[in-house]
Structures are given as C-alpha cells and as structure tokens.
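**Student:** Mind folding the following:
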Amino acid sequence: MKTHFALLALAGLFFWSSVALGQEDPQPNPNHEPTEVSPVRGIERKDRPRSGNPDPQANAAVPATQAGRGGNGGPGGNGNGGPGGNGNDGSGGNGNGGPGNNGGGPDGGNGNGGPGGGGNDDGGPGGNGNDGPAIGFRSYDGTGNNPNAPAMGAAETQLYRLMAPAYSDGISAMAGEDRPGPRAISNAVCAQSDSVPNPVGASDYLWQWGQFLDHDIDLTDGADPPEPAEIPIPTGDPFFDPTGTGTAVMSFNRSIYDASTGQDSANPRQQKNEITAWIDASNVYGSDEERAHGLRTNDGTGKLETSAGDLLPFNTEGLPNAGGSSPNLFLAGDVRANEQAGLAAMHTLFVREHNRLAEEIRTRNPELSGEEVYQRARRLVGAMMQAITYREFLPVLLGEHGPRPYQGYRPDVNAAIANCFSTAAYRFGHSALNATVLRLDAAGEEIAEGHLSLRNAFFAPQRLTDEGGIEPILRGLAKQACQNIDTFVIDDVRNFLFGPPGAGGFDLASLNIQRGRDHGLPSYNDARRAMNLAPAQSFADITQDAERQARLAAVYDDVEQVDVWVGGLAEDQLPGALLGPLFATVIRDQFEALRDGDRYWYTRVLDRNERRLVENSRLSDIIRRNTDIGDELQRNVFRVPGQR
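**Tutor:** Below is the predicted model of the structure:
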C-alpha cells in the first residue's frame, strides 16, 4: 500500500505563482530588433506584441513556432503594429483615432475614452467635477474590457499559450515522461542549507508584493473530481520516506481545464484562469458579484467589511475559501488570503485603504450614492496596484530589462495570462523566501511574541488577531533582504509547506515541476527556442556557477531534459536584475500585455488629480496612512534601508 500525503487544497498555486512608466529603454532601438547580446545569456528585445487575435479561446490555433502574442507566423506575428489615429492617448476630447491598421500612435479612443476632467487640485479624489471615466467602471468578472473580445481577460477563461504545449501524447498526458521525478530533482537541485541574500538589496516586499499581485491576476484550482498524478518519493528520502519503504508518494491533483479541450492533438488540453487577468484589485474585491457583495458593508457608505482591530472580516457566510469555509478564517476578494500571515496583512492594508478613500470621497461628494463611492474607491485601489507594480516592483525585479514605455491602449493585444508565466516564470518568488518573517516594533526591535517562522505562518489568522496586528509584519518585510532568486528553496516550503512531512507537508519545488508537466509546458530549451533565445548546449550555457552546473548534471542526463521552472531559475541573472533571460522575457511580455491591452489602464481613466494621488502613493505611503507605522519605514520598501 502506498503512503499518501494529504491532498494540497490549492493544487500547488502558492505564488511563490522593469522600467518605470516613462523611462526609456537603456539602449533605444526604434526598430525593436534584438540587441547585441550573448547568444545564450542575453535578453532579446525584439517586439513581440500579443496582437492579431485577442480571442481568449484561440489557443488551439497557436503554431509551434509562435513565440509572442502575434497572429501569424514567428515571434510577434503579423498583427497590427498598434492603434493609430490622431487621438490623445485616451484623454477624451475630440480624438478621432481608434485602432488603426499598423498605426504607430497612441489610441485616441472615440473622443470619449478618457476622463472628463474636473476634480480638486489638492491631490485627493476628484470633487464635483466630471471626474468619472466616460467608459465607466470595470466589471467584477473582467468581461467587457475589450469590446471586440469581451471575454478576454475574464474569469473562467483559458490561460494563453506563448509556446505550444508539449504533452507526452500531444493531447493531455503529463509532459516530461523521460525526465527524472520531481522530488529527485528537488533534492538534487533545490535543497538549500545556507542563507543567500540577493545582490541588489531587494527586501521581503519583493516576494510579498509578488504573491499579493499574483492573487489578483491568476488562479487555477485543482480538477474536481480529482485527477491524481502522484509524485514518487525517492526511497529513503529523509523527510518523506525516512524508513525506506520505497512506496511513498506525494499527492498531486491535476489542474482544472476547459472541458472543450484535450480531445485530440488539434485541440490539446488548455487550463483555465478562474479569476480576472487584469490588475484590477480583484484580490481585494472578488472576481464575481456574489463575493464582491459579501465583502461590502452594504450600508450606503461604500465601505468594505472589517472585524475587530480593523482586520479582515471572518468568513461567517461560508463563502469558498482556501483552507475550507471555516468561520475562523479571514475572507477577502481572493480565496488564498489566509495562506500566510504576510499575505493576510497585505489584504488588510488594502481593505483599510479602500475604506479610507471611501470616507474621503464621501466627504468631498456628499451627494454620491454608496455604490458610486464604492466604485470610485475600487477604481483608485486598482490604479494604485498598477502604479506600485510598474513603478516600484518591476524595476527592482527586472532593472532595465522590464516593460518598455507605455504607448497607449492597444485593442489588438491579448492580455490573458500566459500559461508559462503563471505556471513557471512567475513562480520565481519561491526561491526568494526567507525562513523567518520578522516582526518588529517601532524601534526596530523584535516584538514580545517573537519573530515568526514561515512554516508557522500558514493559515494562521491568530498571528494577526492575537499577536500585534499587521504592523509588526509590515515593518519586518521592509527590513530583511529576501533570498537570492536561484534554484535554492528553503526547507519551510520545500519540506514543510502547510505542515510537517506525513501530516500535510509538501515540497513546493516538486509541486512546481509537476505542475509544469501537468500543463504541458515545454522543456527549458524548447521554451527558450519559443521565445527566440538560443538553446543551451550544455549546463555551463545555463549558468557559470559551478555548483549549479554540478547539481543539474547530477540529476538530468542531458540539458534538453531540464524542466522550464528549474532551468529558468538556474540561469545567471541579467545585469541589474534578479532573473535570467528566459523568465525576464516571459515576465516582461506578460506585464506589457496586461498594461497595453487594458482599456481601463489608470492613466486613461483617472482625472489629473486622481492620477497625481495614485502616482504619489508609494506602497510606503499606503502603509503609513493606514497603520501606526511612521518614519521608521523607508520610502522605497522594496529595497532594504541603505539601498536605492
């Protein structure tokens, strides 16, 4: 009889699933041709817009050679070059541009695509002027963003394929049948014994914001009924088979997928994104009306529910929640809010910011209905998440290798979440985790309850309700440098994810490798080929680090076997960045698409004063105005003190 470990409720989707706006490319290249780089270690800059067909269910037609979001052929396809016309970049007025055929200018909309002006001059939400966007507010489920493809980016639609699937049977069978087992790879490549802080001074907010943001843009749950694909445990594994039975396995449930796919090689299996792809703060508000309604006070104030201590509300109505529908768990817009204490603190922070904004909007505009107050505050919170992501988070992660400057809305861009982004590249954060969550008082000292080990922070609301609230954690995240992004993963999630071995504990590295195979992701080298990057000819082409080379060679027979998540993390980092070329390219592509394909992008829909408020609101500002934290917090919380 096999020894089973408890089924992971989240199907392995624990996130750890750039250039600021207006900043120029480091070496401007108007033709977007590849820059001169090392054939293996450089990042190519060729324009690859996701243009041509924004239909979110068009995956079956993606050719093997397509590397970008283009419509026909190779990288970038032959889609339109961008919206043209003579508009004013979504600022309303009398623009007459609209999408043009191969035009190069910004989108002018139809003369009413932007805000109508008005508002106040002091940086707060707009006043009695015509400060609302002519295009209205977002839907909860993400539909209707693109009038030409209303389902694009919506909840319950397919993940996008940047690269053709590589199922073993060409249809749906797990990829990588010729590769070593995931746990064997994890033990050989990912075991971490020493702390390795990152080289650019990035703080723990790098991974914490990354997780919070991830839960705004993608969720792929497990199949129901389950479709097991157990992970074999090497005989004598010191954590999962200490008695040497040779029969131990780690439970794994394959991902939910579109039931209309996976029937033949012309229509291979396509997994679903169950929440909106847009950066719209759906993790705060929900991706459906029922959840959104359940989170509101519904008393005419436009506010969100809270519990004692101004914390998240508890799930007293039994809405779907990771960890079960227990009334002892917090409730938020995303079901994963209880996964760890730092994440719950971030959710709490943005609920407080919504309620603060609602009060301010109500004071300035007493004639507004509760619904209007709520929607205006919701729009501003989503805008703040966008601005923080592109102006603070991505520059630390990608340096000069991030998204190129915004050129306006592009209705021909498919903004759906790429399968290789959510299933591989954006799981970089699992390597950045520290084993200890610092909890600090205003003087920078450890609180009486002590610091918190990450393994004891999972599904533990009491860490906030009974141990000092969110402030100690929010201070601690800013003061500790995160681990370097490489193949190494701390024991807290490599052996003790959600519990000790044999009692619910899992290996996150193994889950990531298996999830990539479940989704039919290609090998590391095939992923590089798909993204127009030269394939590695040897392990030394992946990394110059001798230890990493040796670890890869110890478990993989050939460089062509390397799994995409493993190889992407093993790459040498680009100058000034925390990622290597493959993951930097995939992540850059995704964040360009999320921005360029979003008709509600904040620079298009906010008036001048709202935009000033948003762009002047660093994450540190939002923390200070919603907590007891003051000047002990540095201005840029994404870098530890003393780092710029």
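**Student:** contacts, neighbours, all on C-alpha from now
**Tutor:** OK.
**Student:** State the distance from the residue nearest the centre of the chain to residue 625.
**Tutor:** Against the mean C-alpha coordinate of the chain, by CA atoms, centre = their mean, the closest residue is residue 214 at 2.7 Å. Distance, residue 214 to residue 625, using CA to CA, to the nearest Å: 24 Å.
**Student:** same thing with residue 263?
**Tutor:** Distance of residue 263 to residue 625, computed by CA to CA: 53 Å.
**Student:** same deal with residue 116?
**Tutor:** 29 Å.
**Student:** of these two, who's got more company?
**Tutor:** Ranked by neighbour count (other CA atoms under 10 Å), residue 116 and residue 625 place residue 116 first, with 20 against 14.
**Student:** in terms of contact, does that one touch residue 605 like I think?
**Tutor:** No: with contacts counted by CA atoms under 8 Å, residue 116 stays clear of residue 605, the gap being 9.1 Å.
**Student:** Please tell me how far the closest residue in space to residue 476 that isn't next to it in sequence sits from residue 581.
**Tutor:** Nearest residue to residue 476, sequence neighbours excluded (CA to CA, 6 or more residues apart in numbering): residue 438, at 4.4 Å. Distance, residue 438 to residue 581, by CA to CA: 32 Å.
**Student:** so after the helix ranked longest in the chain, what's the next helix or strand?
**Tutor:** Longest helix in the chain, counting residues (DSSP state H): helix 341-364. Next helix or strand after helix 341-364 toward the C-terminus (DSSP states H and E): helix 370-388.
**Student:** Next, the structure of the following sequence, for comparison with the previous one:
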Amino acid sequence: MRPATTTKSSGTTIRPASSTAPGGSTTRPASTTRPATTTAPAGSTTRPATTTAPAGSTTRPASTTAPAGSTTRSSVASTSAAPTGTTSSGSGGTTPSGGGCVRSKYRTIDSSCANANNPFWGSAGQPFGRLLPPSYADGISQPALLSNGSEYVSARTISFGVFSIDETPDPSNTLLNIFFLNAIGNDLSLPAGSNDVVSCCVNGQLVPDPPSRCFSVKIPGDDPIYSWFNITCLNYGRATTAPGQPGQPLQQINEASSFIDLSFVYGTSLEQSNSLRTFSGGRLKAVRRNGVEWPVIDPAGCTWADVCYLVADRRSYQTPMSATVHLLFLREHNRLANQLRLLNSAWTDEIIFQEARRINIAQYQYIVYYEYLPRVLGRENMLSRGLIFEGTGFSSDYSSFRNPSALAEFNVVQAFMQSSVTGGINFYMNDTVQSARLSDLAGNLGSLETTFEMFFAGLTKQQAAKVDTSFSIELKNFMYRGTASVGQDLVALDIQRMRDFGFARYNDYRLRCGLGRLATWEAYNATQKAPCAKTIEKLQSLYGTVDDLDVFVGAAFEDPLPGSVLGPTFSCLLQEQVLAARTGDRYFFELGGQDGSFTAGQLAEIRKIKLSKLMCNSFPSTLNIQADVLSPISDMNPVVACTSLPGVNLNLFV
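**Tutor:** Below you'll find the predicted structure:
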C-alpha cells in the first residue's frame, strides 16, 4: 500500500488521506523537509528543469563497447583509498563542478554524479524515466480516450468491478515483504506535488470550480459502498510536471533520487541531510528511550499523524509496520558509526558518516538484489537477465550510457504488489496474538515506542496475502477514514495516478517487452492457464477492445512466470527498473574499478549479510529469529540464535 497524496510510487503501504491521490505505486506522501521541486537540491549545482537524456534505456554511440547489463564478472581491482576531490562536509561525495564531476569514493546526497558523464541523470528533482512515451489524448496532457473517442470508465468502477476483495494467505512470504518493497519504492520514487493540498472533493462532493490540477475519481451513483454515504468523488490532484517544450507531453518530476541509496534515511538534499545529522561521531540524530534509539520528534509537527518524527521521508512513519524498515537502517547507520569510530579514532565526523553511509547502502543493495528481488522475479530469471550474478568477483556491467532515472512504470508494478497486503495486522504480546485493522493503524503512532516489538514480531511471523487480482477490503474502502465509516479506495487512486501519468496501453508494453500484441480477447484469454470467462466478459464490456486495456489491468491477469509472482509484462517492467538501478550507478556496491569500489575483502564481507542479521543488530530485544525473515518459520526455516548469523567484519573497512 502506499500513500494517497497528490503524488512512489509509491511507497509505503499506507497513505495519508490528504488531498492528493495516491499511491499505491505511483505516489507517496512527501516529507515536509524535502526541497521544493522548482529549486535545485542543496549540495549540487543548478540543473535544467527537464532533461533530454534517454529515459529507461541504454543509448550509446554505435562504436562504443561499454557493457550494459553484462552477465559476467571481472576481477578488476577496486580503489580502497578516497581519491582527491571529495566535496565539503556534508555534501556526500562528488558534485558537478563546472559541468563535470569531482572524483570521490562517496556518492552525493542527491545522487548527482552517479553517472559522471551525465551528472543529473537519476538525481533528485529530475523527470521520471519512461519505457514508453506518455500517451495523452492531445499528445500533451489530456487523459487518454478509448479508441471510439469516449472516456475511460471510472477508476473506481475498475477497482470494484474487476479486482475482487479477498486475501488468500501466501505460505511462502511474510508480511514484511510488502513493507520492504514499499521502502524500496519510497527510495526510488516521489512524484512532485505530494506536499500540495489540492481540494477537489470536500465531504465526498466535487467542489464548485475545482482547481485546474483536479482529476478526481468519479464515483458511480450505484456504487455498492460509497452511494450509501452520498460520496460522489475521491480527491486527486495531478502530479507536478517540469516545464516542457511546446507540443511535447508532460514530464512528471521525481523528487527522490533514482538509486537504491537509502534516500528515505539520508534525505535527497544537502540541507535535508544536514538537518538529520548530529555532526558528532558520524551519527544520525536519534534519542535513546527504554534502551533503544528512536528518531527525534519533528518540532514542526504534522497533521496526518498523532506523533511526528523528524525523518527524511515521512511515508516511512505512516504506520507502525512501515516504521520498521526505516528504524532498521537508521539504527544500523549509528551502530556502524559507533564501531568505525572505535576502530579508527583519527577519522573525522565527516569520514565516519560517509563510511557508515557507504556500508549501510551496500548492505541494503545486497539485500534488495540478492535476498528480496529473487522472491519476486525468480532467481533464475534474474541470473539470465544479468540482474544478479553468481561468483565472488566484482561486476563490470556499469554503463555511462545507461540512464538510471527511476521508471514511472515501476509504480504500476508496486501498485499491483499491494494485493499482498492483509487487512488485519497481527501483533504478538508474549504468547498471544492480537489483530488490528490496517485502517486503524494509519497515522496512529502514539503508541509506536511501546508496541513496536509486537508489530515487528508480527511482520516476521504473519503470512502475506498472495500477489494476485484480489485486494483487501481495507485498501479498497477504508484507508485514511479517520473517524468516518468509510475512507479511500487506494486501488482506484492508483489507477487514476496511472492515467494522470499517461501510461501507454497494455498492448504497447507487450510490444516493448517483446511479448507480442494480443489482437483479440481470445488471445488475451490464452495468457491465463485458468481463464475466467466472467472476467473476460467484464473487461470487454468496460474497455471494448484489448488495445484499450490499461497496462495495470491487462498485466494483472497474466499468469506468473516460473519462479516469479509476476506475469511476463509486470516482470519486464520491474526487470527494466532493476537493471537501470544497477547498470546506471557507478557506486553500485559490487562494481569494480570505480572510485567508490570496495576491496575484494570488503565485498566478501558485505555478501555475508542477511536482513535477519540487521534486525538482530537493530532490535536488541530480538535474541532469536528465522534466518530468512521474508519466509515464515518452518522446518526448513527454523528460528536460530542471532549470534549464529554471520555479520560484517568492520576491521576490513578501516
């Protein structure tokens, strides 16, 4: 689930009920400390409002031999010493200087210069990448129409009429999976405009003369839920876009960096990052209460939660469950900083901070690529595509011609994955299990510090729902309801977000992914092993032709690929994002021969880490845990002592 504000992806599984729409995948609530989209992030040079760089693909001169997505490793020697040119305190590494980048072993906070030849590719404040150009009715901004010239049916009609309400338990995955995915989504994507309050619907009614950004979801008069409460629209404000060229389609801006770089912990600008640091011992701000660290309280406060923490991305604290991943890496950073300070007392605060951040990001990247993503895409599928590798050497797949800008289409996949969210959240107190409604937990952080361990235990023990075409009734009717009887339909808001972004149609993406166009409903039916005639009939009545299917809807009903939870179209979209995030990042943890590369010994240590070990490090009351916390406890995945899990030997990093 993700936030339903005006704007990634989507991110955390719950969204504030504020004015703008959603979430699930395409949107997230924004942190109040993020820089405005109209100004360049601090710590980097001013950048053009738009970019002409290719989006979502690798482009290079015909003569180049630079690898893109290579599946081989090379034993390139890495650089262990920090090169000259490191920027001033707090800047976080190389920054563009006179149009170029200064050599440094540390990445910048906004991730500018992750591509030295194209410094702003993938940095915060740039437009999203695209696998396919936007598809608008007027070629610029107006939502697409059906082939016959009529409007698409309401997103609420699609949500309630096509996607069923159900939660089939998934015996292979814990609930932690979806909250970890949403943290990744927050890391990669934050559509600009999330902070804006755009009032399109008040008390469920469209306001007179709504603002131009309004793109509210129309509720049919016979809606089985909302009609009882006289609700005729759901609030949605269109995402902020970059100034475009005349006659060219809108480009939505991504306020997050496009890399797997823990921006939800460290921020996306120098100013924001500095506000989160102590500038003593390399640590991030935290206070100790009851023997453990918590983020400090945000003095500015907020309106969407009863307790507001000072964090880089407030989506991280929409629920007690979403707080888990942020707390994990916040505490891990400070643990690393404390240990590094003891191991090298000559290091300054800045060096300790940068080294702890560098190791923390590397551990996170390893877990994302080698522990989490194989569960979604399938290990063999990832190996064959060059998304992960076997062996112990360095990778050599970075390409300076690869535009790493986060793909807008990633949000479509993340929205579909919200089907694994359960409407009831279990929490464990001693040997008893209790459950709370998901909608009751949104913004309810007042008791976080006294109940956190209970919810954390639930995330590692409770089974997720299966990733399929069924969504929890909580997501479709009750999110962000406050004291009201009903709330938001996050699935409908996600669909509306996709139409706002102007995503191409399902068949267009099939062609882009080399899957072939499906000309008839019979051909579409054949993509499913157990097709449902009733579903096909419903889709035909709503869309008319297969060519008009929304990509979210069309891809959702495809059968999963072997080893994957996703069908071929969603797998393609996610693989493209995963490939761009590693082959376009010269600071990717296993890349050799770069200024920021680890030594062979350091890389071997990073490859020892597991998510369960980080949880043992960060949650001290946890003495025993299953080695694979993304899988439920079983005979094949028993509970073990935390002390038995391997960790990283930091002596090799000083």
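**Student:** Give me the TM-score for this pair.
**Tutor:** For this chain pair, the superposition-based TM-score is 0.77 by TM-score structural alignment, normalised by the length of structure 1; 542 aligned residues with a CA RMSD of 3.1 Å.
**Student:** Could you tell me where the longest helix of structure 1 falls in structure 2?
**Tutor:** Aligned by TM-score structural alignment, helix 341-364 of structure 1 corresponds to residues 320-343 of structure 2.
**Student:** Next, the buried residues of that stretch.
**Tutor:** Using 16 or more other CA atoms under 10 Å as the test for burial, stretch 320-343 of structure 2 gives 320-338, 340-341.
**Student:** What residues in structure 1 pair up with stretch 136-143 of structure 2?
**Tutor:** Under TM-score structural alignment, stretch 136-143 of structure 2 corresponds to residues 167-174 of structure 1.
**Student:** mind checking the end-to-end distance for the matching stretch?
**Tutor:** By CA to CA, one end of stretch 167-174 of structure 1 lies 6 Å from the other end.
**Student:** before we move on, what about stretch 160-177 of structure 1?
**Tutor:** Taking CA to CA as the measure, stretch 160-177 of structure 1 stretches 23 Å from start to finish.
**Student:** what do you get for stretch 274-282 of structure 2?
**Tutor:** Stretch 274-282 of structure 2: ends 11 Å apart by CA to CA.
**Student:** List the buried residues of that stretch.
**Tutor:** Buried residues in stretch 274-282 of structure 2 (16+ other CA under 10 Å): 274, 275, 276, 277, 279, 281, 282.
**Student:** residues making contact with that stretch?
**Tutor:** 90, 266, 283-285, 310-312, 334, 337-338, 341, 348-354, 356 (CA atoms under 8 Å, 6 or more residues apart in numbering).
**Student:** if you set the cut-off to 6 Å instead, what comes out?
**Tutor:** With CA atoms under 6 Å, 6 or more residues apart in numbering as the test, stretch 274-282 of structure 2 has contacts from 284, 285, 337, 349, 352, 353.
**Student:** likewise stretch 252-272 of structure 1?
**Tutor:** 60, 156-159, 170-172, 221-223, 226-230.
**Student:** Weed out the non-buried ones from those.
**Tutor:** Listed as buried from the contacts of stretch 252-272 of structure 1 are 60, 156, 157, 158, 159, 170, 171, 172, 221, 222, 229, 230; burial here means 16+ other CA under 10 Å.
**Student:** The first one and residue 514 of structure 1, how far apart?
**Tutor:** The reference is to residue 60 of structure 1. Using CA to CA, one obtains 23 Å as the distance from residue 60 of structure 1 to residue 514 of structure 1.
**Student:** Okay, buried residues for stretch 497-504 of structure 1 please.
**Tutor:** Buried residues in stretch 497-504 of structure 1, counted by 16+ other CA under 10 Å: 497, 498, 499, 500, 501, 502, 504.
**Student:** got it, and stretch 532-548 of structure 1?
**Tutor:** Using 16+ other CA under 10 Å as the test for burial, stretch 532-548 of structure 1 gives 532, 533, 534, 535, 536, 539, 540, 541, 542, 543, 548.
**Student:** Tell me which entries of the residues you listed lie within helices.
**Tutor:** Per DSSP H, those map to helices at 539, 540, 541, 542, 548.
**Student:** Just give me the neighbour total for residue 451 of structure 2.
**Tutor:** Per other CA under 10 Å, the neighbour tally for residue 451 of structure 2 reads 15.
**Student:** does it sit in a helix, a strand or a coil?
**Tutor:** With DSSP: H, G, I helix; E, B strand; the rest coil as the basis, the three-state label of residue 451 of structure 2 is helix.
**Student:** which ones are touching it?
**Tutor:** So residue 451 of structure 2 contacts nothing (CA under 6 Å, 6+ apart).
**Student:** Could you report the distance from it to residue 620 of structure 2?
**Tutor:** In terms of CA to CA, residue 451 of structure 2 sits 15 Å off from residue 620 of structure 2.
**Student:** Then residue 369 of structure 2?
**Tutor:** Taken as CA to CA, the span from residue 369 of structure 2 to residue 620 of structure 2 is 26 Å.
**Student:** And the two? Which one has more around it.
**Tutor:** Using other CA under 10 Å, the more surrounded residue of residue 369 of structure 2 and residue 620 is residue 369, with 19 against 12.
**Student:** returning to what we had before: would you turn the buried ones among the contacts of stretch 252-272 of structure 1 into TSV with distance to residue 188 of structure 1 and secondary structure?
**Tutor:** What follows is those, written out as TSV (distance: CA to CA, whole Å; DSSP: H, G, I helix; E, B strand; the rest coil):
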residue	distance to residue 188 of structure 1	secondary structure
60	36	helix
156	37	coil
157	36	strand
158	34	strand
159	31	coil
170	29	coil
171	30	coil
172	28	coil
221	28	coil
222	27	strand
229	21	coil
230	19	coil
